[in-house]
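Asker: coords please:
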Amino acid sequence: MSKKILIVRTSSLGDLVHMLPAISDIALHVPGAQIDWIVEEGFAEIPTWHPAVHEVIPVAHRRWRKHWWSAETRAARAALRQNLGARQYDIVLDMQALMKSVWLVRQTHGLRHGLDRKSAREPLASFFYDVKHTVKFWQPAVTRQRELAAAALGYTYSGEPDFGLESITGGVDVESYAVIMPSASRDDKLWPEEDWQKVFTRLHEHGLDLKLLSGSPAETARAQQLVAGNARAQVLPRMALTDVARVLAGARIMVGLDSGLTHLSAGLGRPTIGIYKASTPVRTPLEGPAYTASLGERGSAPSAETVLSAVDQALDFDESAHTQLTGGDAPA
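Answerer: This next block holds a predicted model:
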């Protein structure tokens, strides 16, 4: 008989990417597991990429909280409550440990697992779980998620993280371009324009064109300003997450600020360099099967020279890996 498991992890993009190896572990160690996943509607594509996810249950908390007591929102929340109330799970696993995730957990039926008071980001959340688990806080996010899933489901995991993204990477050819993510949701994450220009020049020297990502009109304007007059660069229009993932999967390299898309690139197995300035990479380093570099620290951005060195190492690594895999020439 299959074990029915409900994962509660609604956001954000990078955190959902960090969840994927835990899903692979569950699929490997719990034969026949039926895994459903509650996720914020804007990120609902991400769980569908993993072959072990049975059903995605979208929630619109970010949209609802703007008009929490409107008739439309109350009706939508009632529909979600009815949907969750009609389901019976063997295990409900809150991988977020926030009060907003507890609000969802309390509407479910099943043995509720989560982090204990000392492990949770919001300790109050731990009081609403039937079974509480200790997971050391100052560990990479991927490790924390894998450890929590293993503790809740009673197995021991091993090996490097498997992000389960073959549905995206399968059949995608790597081409001669670099993906750049120069924008972020917060201005204190931004990197100086003159440093970006040095990186662009080095990537062009490696024979690569540039594709810049942006998610808002302000980010688009910033990206366009960065590459104004550069005939070998384009700012991509806003796309669905699956389309962005395919662009990332086809890149020789990705260089970006600490963002969800940068973490996605690493998970897709592309050489990826992350520039940290307003956050620490201790808890959220880039992780993936190819070369990654998590550069900088909260309050201390990496120098252009440090990033340029990582670019050279990443491309050398990628060329060597390609040659070993094919026994032929590296991509141009």
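
Asker: rest of the way, CA atoms for contacts and neighbours
Answerer: Fine.

Asker: Name the residues that touch stretch 166-182?
Answerer: With contacts defined as CA atoms under 8 Å, 6 or more residues apart in numbering, stretch 166-182 is touched by 49-51, 190-191, 203, 207-214, 223, 242, 245-257, 261-262, 268, 331-332.

Asker: compare with the first, here's sequence two:
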Amino acid sequence: MTLPQLPSLANVKRLLIVKTSSIGDILHALPAVEAIQRARPDISIDWVVRKRCASVLEGNPVIRALHVVPNKPTMRDLLSVRRDLRARRYDCALDLQGLGLSGLLTWLSGAPIRIGIDRNREGNAYFLTHPIVSAKLGGEHGDRHAVDILYGFSELFGAHPKRGEFPEQRYLTDGIASEVLVDVRALPCPRVALNVGASWEYKKWPVGYWVELADTLIEQGRSIVFVGDSKDAEVVGQVKIKMRAAEPIVDVSGRTSSLRELAAVLESCDVLVTGDTGPMHMGVAVGTPTVALFGATNSDRTGPYGARNIVLNMHLSCSPCYRKPTCDGRVDCMRAITPGMALEAVDRELAMGKRVA
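Answerer: Predicted structure coming up:
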């Protein structure tokens, strides 16, 4: 396939970013969008996002306007979005999602230049005027981090991104105050956040491992903050009931009212231990050193970005399997990561101190 040559972007003044979800994917795109703004302060940047993720972008100083679409948009919704987008008269739209809906929204914008990755997942490439071979963005063999691949888009606009560092997103926690935060900040330091839940069973660390890690941390004088949404509260309860220690612990699972409040909780902690989840990326975004437990997914592509964070991944021959495990549900890759390994990683992070932006 012969790809059309990318035209000059020097005259682009109105840019639309299309990255509708999920939390981690949106956070991955922020460094690239910031790099575009630094390189081209003359460009006005807007963003299309699904409603469930919109709060992550609200208040971002780089973004002029958000176009919020329903989580499951109807044809009427899409026609309404089309009117709003075309009224802005965008010069260029970037499909940073690479899926069918994002491609459609990119096309609906009416932008004469529509750029995205030439993977044609769900037919998204048919909506683009200029699909880019992923190898040119650093992602040919699947061993480049998503942040680095997205940085490749910023280079199209003349940016020279500082790879390897995730710029702290201070706006995420500006002005956040709540009883939950008061409870967390009343704990003695160091505070270790434990995110025990995950969206896939194959991303979960065994409950007994969390119990052993939490008890040992408390014995060593650390405070524990359990984080997660309402779906995670049950497994947090299973961990707590098996623990020897009852304090110092604050359980905020299911108590944080927004993604921004969760971000503020994580910022108030000295280390985060987590699986491959949205809160992992949120912790990185607010500058909390992160210990990430990986097995079924590719830590090279979606692990916590930046050298300061620690990934524990045993790299079994069957890993990453994603949603096609070959271990009959034993989750060998996660069981191979012992509580002792996680404890050592927490110790290393605490010894280095809280990251300074």
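
Asker: Of the contacts of stretch 166-182 of structure 1, which belong to strands?
Answerer: Judged by DSSP state E, the contacts of stretch 166-182 of structure 1 include Asp209, Leu210, Lys211, Leu212, Ile253, Met254, Val255, Gly256, Leu257 as members of strands.

Asker: Tell me the counterpart of the first one in structure 2.
Answerer: Taking TM-score structural alignment, Asp209 of structure 1 has Ser223 as its aligned residue in structure 2.

Asker: Gly152 of structure 2 reaches Leu137, doesn't it?
Answerer: Yes. Contact criterion CA atoms under 8 Å: Gly152 of structure 2 and Leu137 qualify, at 4.5 Å.

Asker: What distance do you get for the match of Asp209 of structure 1 to Asp229 of structure 2?
Answerer: Look at Ser223 of structure 2 and Asp229 of structure 2: by CA to CA, to the nearest Å, they are 20 Å apart.

Asker: So which of those two has more stuff around it?
Answerer: Using other CA atoms under 10 Å, the more surrounded residue of Ser223 of structure 2 and Asp229 is Ser223, with 23 against 20.

Asker: mind listing what the more buried one touches?
Answerer: Leu187, Pro188, Cys189, Pro190, Arg191, Val192, Leu217, Glu247, Pro248, Ile249.

Asker: now Gly110 of structure 2
Answerer: With CA under 8 Å, 6+ apart, Gly110 of structure 2 has these contacts: Leu85, Arg86, Arg89, Tyr90.

Asker: Recalculate using a threshold of 6 Å.
Answerer: Residues counted as contacts of Gly110 of structure 2 (CA atoms under 6 Å, 6 or more residues apart in numbering) are Arg86.

Asker: Looks to me like it is in a helix.
Answerer: No. Per DSSP: H, G, I helix; E, B strand; the rest coil, Gly110 of structure 2 lies outside any helix segment and is coil.

Asker: the strands in structure 2, which residues?
Answerer: In structure 2, the strands defined using DSSP E lie at 14-18, 44-50, 65-69, 92-95, 113-117, 130-132, 191-195, 223-227, 249-251, 271-274, 290-294, 310-313.

Asker: Rebuild those strands as CSV, extending it with distance to Ala159 of structure 2.
Answerer: Converted to CSV, those look like this (distance: least, CA to CA, whole Å):
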stretch, distance to Ala159 of structure 2
strand 14-18, 15
strand 44-50, 15
strand 65-69, 22
strand 92-95, 15
strand 113-117, 16
strand 130-132, 17
strand 191-195, 35
strand 223-227, 36
strand 249-251, 42
strand 271-274, 31
strand 290-294, 28
strand 310-313, 28
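
Asker: Done for today, thanks.
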